[in-house]
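Visitor: give me the fold of what follows.
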Amino acid sequence: MSEQKKAKRSLAGIAGIVAVATLISKVFGLVRQQAIAAAFGVGPAFDAYNYAYVIPGFLLILLGGINGPFHSAIVSVLSKRKQEEAAPLVETITTLVGGLLLAVTILLVIFADPLVGLVAPGLNVTAAQAAAQGMTGDEFQTLQLTHEIAVRQFRIMAPMAVLAGLIGIGFGTLNAADQYWLPSISPLFSSVALIGGLGALAVYLGSDITLPKYALLGGMVLAWGTLAGAILQWLVQVVAQWRAGLGRLRLRFEFNRPGVGDVMKVMGPATLSSGMLQINVYTDLFFASYIPQAAAALGYAGLLVQTPLGIISNMLLVPLLPVFSRLADPQNWPELKGRIRQGLILTGLTMLPLGALTITLAVAIVRVVYERGAFDPAASEFVAPMLVAYGIGMFVYLGRDVLVRVFYALGDGETPFRVSIVNIFLNALFDFLMVNQFGAPGLVLATVAVNIISMVALLVLLDRKINGLPLWEWTGPIVLLTGASAIAGFVSFGVLRVCEHYLGTRGLLVQLVDLTVSGTVGLGVFALLAMQLKLPEIDIFVDRLRQRFLRRS
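Guide: Below you'll find the predicted structure:
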């Protein structure tokens, strides 16, 4: 077997491991969100949590996420060095980063109140301001309670700043040692810890867990459960590092050691670039703080979209990035253009029908996933429009990520960075305009609009960079897939109405049957229409499924 085939097989194996681990983690994340919904609905405990989690969660995603700057920096440096050099280097980086982030943690604890006020100014209103805005006494008290809970949660979760850096270093260290399963599945432990905390609270309070008077206690359980999950996620990685001989919990101040400077050179700019994307999340929550329950609704709807997006993006982007990199030389650009088309068509093939079904079945999806306990039908009606707005933007969200990976493969990180800076200002502008027009769903529509502009800008810039792209030729298949998805969505909605008429809508089992039948019919219609388009990407996809099925048979 040739080395190239071995490399390809290894790449496919890695993609498979990451995809399966991501799927398992996402499933547990969904169960966690269902438990939160049943316990707190869209009440102040979870509403406050969404604000309190902004900065700790920002650091956890930014520094501790797979493919994040810490992960990328560690992998890029360790993969070029000998095994015996790894442990001292990892211990030195851990000492340096841990010290810096410990200082950040102390500042977060001290300035928790003003930072929550900065993230969610709509919670920090006086009685006079509340009266001027026409708030009732109960609404004002809810705002005060939400602010109090958010500040306490923020202080509890502040140590996640340190844990985020350590988790990111652990991700990179284990991946550099060809260990992919544990880093990819480790977010599962965070979900398990939070679910365990909610379970203990439910045993303690029983059915009273949904009562507003226990919102403060529930909020504390959310915060402590989140912190415990981050600690568990880090400890699991530490044990694996020890066993692999990749460093221990040892302070090492050898900051002049070879490799330390290389890591920091990659880590600094990458952290800044990745941070630009998270600023948009803060902007959305800034405006959401003026709309009661909007932050909670964003969290519930966002997870429903991010679950399939996360799985499909990992399956699509992990294999494509090294392919783009191998074709970065100008003499390979004709083939690179074909691969870019393939990435965009596969994105449309997966995201457009899922987006259409998300739009037309939004209420049914929210009811099946969340509607139990404190999450009542009124909460479903509030969250469903958010899910509709997310569904509109699923294709451009992933399509933009495909194009960003092309720029990275070409060694150009500046262009996506500059586009992301412009996006921050556009997102703030669109948030302001669309919230006034559409209410809470306008926050999501603003993000969708920014992603559309971003994707178009990246396509235009990429067209100039690699001497032209057949953009009009690519537009045709995307338009046809969009049309097929729209038809599938309408059919699915009609089938749902028929099922609801004859089967009803009461009971989880009935709702699940309604949703399953309508969704399956919709996907079937899309598959039939897509097959008629005779796109090579569809043929390749079907052939591979056929071969795999025959091989297993």
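Visitor: from now on I want contacts and neighbour counts done on CA atoms only, so please keep to that.
Guide: Fine.
Visitor: now the helices for the stretch 301-450 of the chain?
Guide: Assigned helices in the stretch 301-450 of the chain, in chain order: 333-360, 362-370, 377-392, 394-409, 414-438, 441-465 (criterion: DSSP state H, counting those that start in this stretch).
Visitor: can you tell me which of these comes nearest to residue 118?
Guide: helix 414-438 (14.9 Å; CA to CA).
Visitor: got the buried residues for the closest one?
Guide: 416-417, 419-420, 423-424, 426-428, 430-432, 434-435 (16 or more other CA atoms under 10 Å).
Visitor: give me the residues contacting that helix.
Guide: If you take CA atoms under 8 Å, 6 or more residues apart in numbering as the criterion, helix 414-438 is touched by 273, 276-277, 279-280, 283-284, 287, 404, 407, 441-443, 445-447, 449-450, 454, 457-458.
Visitor: with stretch 331-345 instead?
Guide: 316, 320, 324, 327-328, 399, 402-403, 406, 466, 469, 474, 477-478, 537.
Visitor: and the residues you listed, which of them are buried?
Guide: For the contacts of stretch 331-345, buried by 16+ other CA under 10 Å: 316, 320, 324, 327-328, 399, 402-403, 406, 469, 477-478.
Visitor: can I get the residues you listed in CSV with distance to residue 351?
Guide: Formatted as CSV, the buried ones among the contacts of stretch 331-345 follow (distance: CA to CA, whole Å):
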residue, distance to residue 351
316, 12
320, 17
324, 21
327, 26
328, 26
399, 9
402, 13
403, 15
406, 19
469, 22
477, 14
478, 11
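Visitor: and these, which is closest to residue 297?
Guide: For the buried ones among the contacts of stretch 331-345, the nearest to residue 297 is residue 399 (25.0 Å; CA to CA).
Visitor: which ones are touching the closest residue to residue 41 other than its chain neighbours?
Guide: Among residues not flanking residue 41 along the chain, residue 375 sits closest, at 4.1 Å (CA to CA, 6 or more residues apart in numbering). When contacts are counted by CA under 8 Å, 6+ apart, residue 375 touches 37-42.
Visitor: what does residue 512 give?
Guide: Residue 512 touches residue 368, counting by CA under 8 Å, 6+ apart.
Visitor: quick one: residue 504 and residue 515 touch, right?
Guide: No. If you go by CA atoms under 8 Å, residue 504 and residue 515 don't touch, sitting 11.7 Å apart.
Visitor: between those two, who's got more neighbours?
Guide: Neighbour count, other CA atoms under 10 Å: between residue 504 and residue 515, residue 515 has more, with 25 against 13.
Visitor: biggest helix in this protein, by residue count?
Guide: Assignment by DSSP state H gives helix 3-40 as the longest helix of the chain.
Visitor: what helices or strands is the helix or strand following that helix leaning on?
Guide: On the C-terminal side of helix 3-40, the closest following helix or strand by DSSP states H and E is helix 44-52. Applying 3 or more CA pairs under 8 Å, 6 or more residues apart in numbering; DSSP states H and E, one finds that helix 44-52 contacts helix 112-119, helix 137-157, helix 215-243, helix 294-326.
Visitor: Proceed likewise with the subsequent sequence, for comparison:
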Amino acid sequence: MSRVLRASAIMAAGTMVSRVTGFVKAAVLVAALGSAHMGDAYTVANAIPFILFDFLIGGILSSVVVPSIVRRQKSDPDGGRSYEQRLLTIGTVALILLTAAAVLLAGPLIGLYTDDGWSDRQTEVAVMLARYVLPQIAFVGVGALAGAILNTRDRFAAPMWAPVLNNVVMIGVLVLYLVTAGRSGADVEAVSEADLALLGLGTTAGIVAQCLVLMVSLHRAGFRFRPRFGLRGAGLGEMGRTAGWGIVYVLITQVGFWVTTMIASGAGGEAEGAGNTAYAQAFQLFQLPYGIIAVSVITAMLPRMSRSAAEGDLGTVRDEFASGVRLVAVLLVPAGLLLMVLGPAVTVLIYSWGNNTLDNAVYIGNVLQVFGLALVPFSLFQLLLRVFYAFGDTRTPVFIGAGNTAVSIGLSLLSAAVLPPRYVVMGLACALTAAYATGTVVAWMLASRRTRGLNGRVVASGLSRMYTAALPGTLAALGVLWLTRELAGLTPLSAAVMLAVGGGAGLALYLVVAHRMRIPEVSSIVGMVTGRGRR
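Guide: From the prediction side, this is the model:
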């Protein structure tokens, strides 16, 4: 546990800075564009590059590339260097071709993710922005491949710190946009082509900077890129057979995302401020604790589990997984409960500035409260998938993902049918929560069969104790929230008080109670922090 904890702490520090700067970026973005029609146009346009990347490249990185590189490092005479060079060469060429095709098809791609409720001008703005941001595909992909190679060398810091530079660049671009465009920057009918060019090209520039940081880090790690175009020895046949299931999995999840985006687009067309931007910003905030805590543990855990699985050491796989679950849950449990209480306070503090309204900021917080329910099951689900990937099994996650998506789509369509437009996006968040709760149960049962147990009793006992320890802090935060609203209402200043006093007291009380309950993961964190404090 100590090795994973140390590696996770390094990554968590980078992710923390990345998420904090990401929050600043999100705040400036909503201040500049608002969370209504202009914000929705940008949100959909900027999502397209990542949708295409995930569909064709990103879906196989965690499920195929990392385990494949680890195996080649063990089996190849050169430690897998030729394999890594071929992989980076072929991936770069494929990404450039994909980017060129996507730019040419920007109009039809935007049409897939927008609703008839959008005006012609809003669709036109989204298409123009898409042409500027679609080149991100190539740079995101190359950076992701570099990050995968770094992870197999136990170099975790750069992939977690590189997004900070992207955020800094974007903050500068958005501030410039807000100053130059002013109020018209949030008006989809009035925004100029020059302002759209600044926004789109600036967005891509941030991703270019992020990619360059990763390539420099890879060079410092001893990797020397030499283009290798020969396909012999690239292992594409083996990777293709395994990656096929990974691509199917991504396709299934993208169908779910498409349904969500279409429904949110329709809701935003009828109820201003309750569309794609509200969903996307709430989801980004929801992923803050997941990104800081769970992603760090998952990234450190997968190479270790892959090595143990390759050696047939099921006991170590079980121990690594159980340790990872407890490390993730120890902070995600209180984080999820606090999000359910303090969601609107978070979003009012971040989003009620510039061209956005207080009511729209509160609405994003209401969606965030629903997402708080999903935090623990969502994170456990991602951890469980890595068990299958460690064994090179990308087929089982496809069937689990299909079930997840079916539940999510069914409940999303139900929400769109029965809820007023103002509440549809909140219904979408409920649908995601139910889908991941169901998927976690199914994935646990199947993964347990593969590893002959997952130390379920130990994990269940730990989770129940963590929830018990988190209740006093949650109640304290709820009390601060009620008292502050009664005295001062909900304003950016009162929201800051709610977060500082309610959130701080809630988390501190949880750590005290959990430490006294002798929850070992909390004791490890407290010991690590106090140990550093004495130095």
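Visitor: drop the TM-score for these two in here.
Guide: Overlay of the two chains. TM-score (TM-score structural alignment, normalised by the length of structure 2): 0.84; 522 aligned residues with a CA RMSD of 3.6 Å.
Visitor: hmm, back to that, out of the helices of the stretch 301-450 of structure 1, nearest to residue 175 of structure 1?
Guide: helix 394-409 (19.3 Å).
Visitor: name the residues that touch the closest one?
Guide: So helix 394-409 of structure 1 is contacted by 305, 309, 313, 317, 321-322, 324-325, 328, 340, 343-344, 347-348, 351-352, 354-355, 413, 415-416, 448, 451-452, 454-455, 458-459, 462 (CA under 8 Å, 6+ apart).
Visitor: of those residues, buried ones?
Guide: For those, buried by 16+ other CA under 10 Å: 305, 309, 313, 317, 321-322, 324-325, 328, 340, 343-344, 347-348, 351-352, 354-355, 413, 416, 448, 451-452, 454-455, 458-459, 462.
Visitor: rewinding a little: can you put the helices of the stretch 301-450 of structure 1 in CSV and add distance to residue 3 of structure 1?
Guide: Listed next are those as CSV, based on distance: least, CA to CA, whole Å:
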stretch, distance to residue 3 of structure 1
helix 333-360, 21
helix 362-370, 46
helix 377-392, 42
helix 394-409, 22
helix 414-438, 33
helix 441-465, 31
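Visitor: closest one to residue 521 of structure 1 among those helices?
Guide: helix 333-360 (10.5 Å).
Visitor: distance from that closest one to structure 2 after superposition?
Guide: Once fitted to structure 2, helix 333-360 of structure 1 is off its aligned match by 3.5 Å on average (mean CA distance after the TM-score superposition for structure 1).
Visitor: now the angle from that helix to helix 441-465?
Guide: Orientation check (axes from the mean of the first three to the mean of the last three CA atoms, to 10 degrees): helix 333-360 of structure 1 against helix 441-465 gives 170 degrees.
Visitor: tell me the spacing between the nearest residue to residue 263 of structure 2 once chain neighbours are set aside and residue 239 of structure 2.
Guide: Nearest residue to residue 263 of structure 2, sequence neighbours excluded (CA to CA, 6+ apart): residue 416, at 6.7 Å. Per CA to CA, to the nearest Å, residue 416 of structure 2 is found 40 Å from residue 239 of structure 2.
Visitor: how about residue 437 of structure 2?
Guide: Residue 437 of structure 2 is 31 Å from residue 239 of structure 2, by CA to CA.
Visitor: can you check residue 313 of structure 2 too?
Guide: 23 Å.
Visitor: quick one: contacts for the aligned partner of residue 159 of structure 1 in structure 2?
Guide: Using TM-score structural alignment, the partner of residue 159 of structure 1 in structure 2 is residue 135. The contact partners of residue 135 of structure 2, taken as CA under 8 Å, 6+ apart, are 49, 99-100, 103, 204.
Visitor: hmm, which two among those residues are most spread apart?
Guide: 100 and 204 (14.6 Å).
Visitor: of the two, which one has the most company?
Guide: Remark: of residue 100 of structure 2 and residue 204, residue 204 carries more neighbours, 22 against 14, as counted by other CA under 10 Å.
Visitor: wait, the more buried one sits on residue 136?
Guide: Yes. When contacts are counted by CA under 8 Å, residue 204 of structure 2 is listed as touching residue 136 (5.5 Å).
Visitor: what about the equivalent of residue 375 of structure 2 over in structure 1, how many residues close to it?
Guide: The equivalent of residue 375 of structure 2 in structure 1 is residue 394 (alignment by TM-score structural alignment). For residue 394 of structure 1, the neighbour count with other CA under 10 Å is 26.
Visitor: for residue 394 of structure 1, give its distance to residue 453 of structure 1.
Guide: On the measure of CA to CA, residue 394 of structure 1 and residue 453 of structure 1 end up 14 Å apart.
Visitor: what's near enough to touch residue 253 of structure 2?
Guide: Per CA under 8 Å, 6+ apart, neighbours of residue 253 of structure 2: 401-402, 405.
Visitor: distance to residue 91 of structure 2 added to the residues you listed, as a markdown table?
Guide: As requested, the contacts of residue 253 of structure 2 are exported to a markdown table (distance: CA to CA, whole Å):
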| residue | distance to residue 91 of structure 2 |
| --- | --- |
| 401 | 25 |
| 402 | 27 |
| 405 | 28 |
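Visitor: with respect to residue 364 of structure 2, which of those is nearest?
Guide: For the contacts of residue 253 of structure 2, the nearest to residue 364 of structure 2 is residue 405 (23.4 Å; CA to CA).
Visitor: and of the contacts of residue 375 of structure 1, the nearest to residue 484 of structure 1?
Guide: With CA to CA as the yardstick, the closest approach to residue 484 of structure 1 among the contacts of residue 375 of structure 1 comes from residue 37, at 34.0 Å.
Visitor: the closest one and residue 295 of structure 1, how far apart?
Guide: 13 Å.
Visitor: next one: residue 275 of structure 1
Guide: 20 Å.
Visitor: more neighbours: which of these two?
Guide: residue 295 (26 against 20).
Visitor: need the counterpart of that one in structure 2.
Guide: Match for residue 295 of structure 1 (TM-score structural alignment): residue 276.
Visitor: how about the contacts made by its match?
Guide: Here residue 276 of structure 2 is in contact with 40, 43-44, 261, 264-265, 268 (criterion: CA under 8 Å, 6+ apart).
Visitor: as JSON lines, the residues you listed with neighbour count would be great.
Guide: Shown next, in JSON lines, are the contacts of residue 276 of structure 2 (neighbours: other CA atoms under 10 Å):
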{"residue": "40", "neighbour count": "31"}
{"residue": "43", "neighbour count": "21"}
{"residue": "44", "neighbour count": "24"}
{"residue": "261", "neighbour count": "24"}
{"residue": "264", "neighbour count": "29"}
{"residue": "265", "neighbour count": "27"}
{"residue": "268", "neighbour count": "27"}
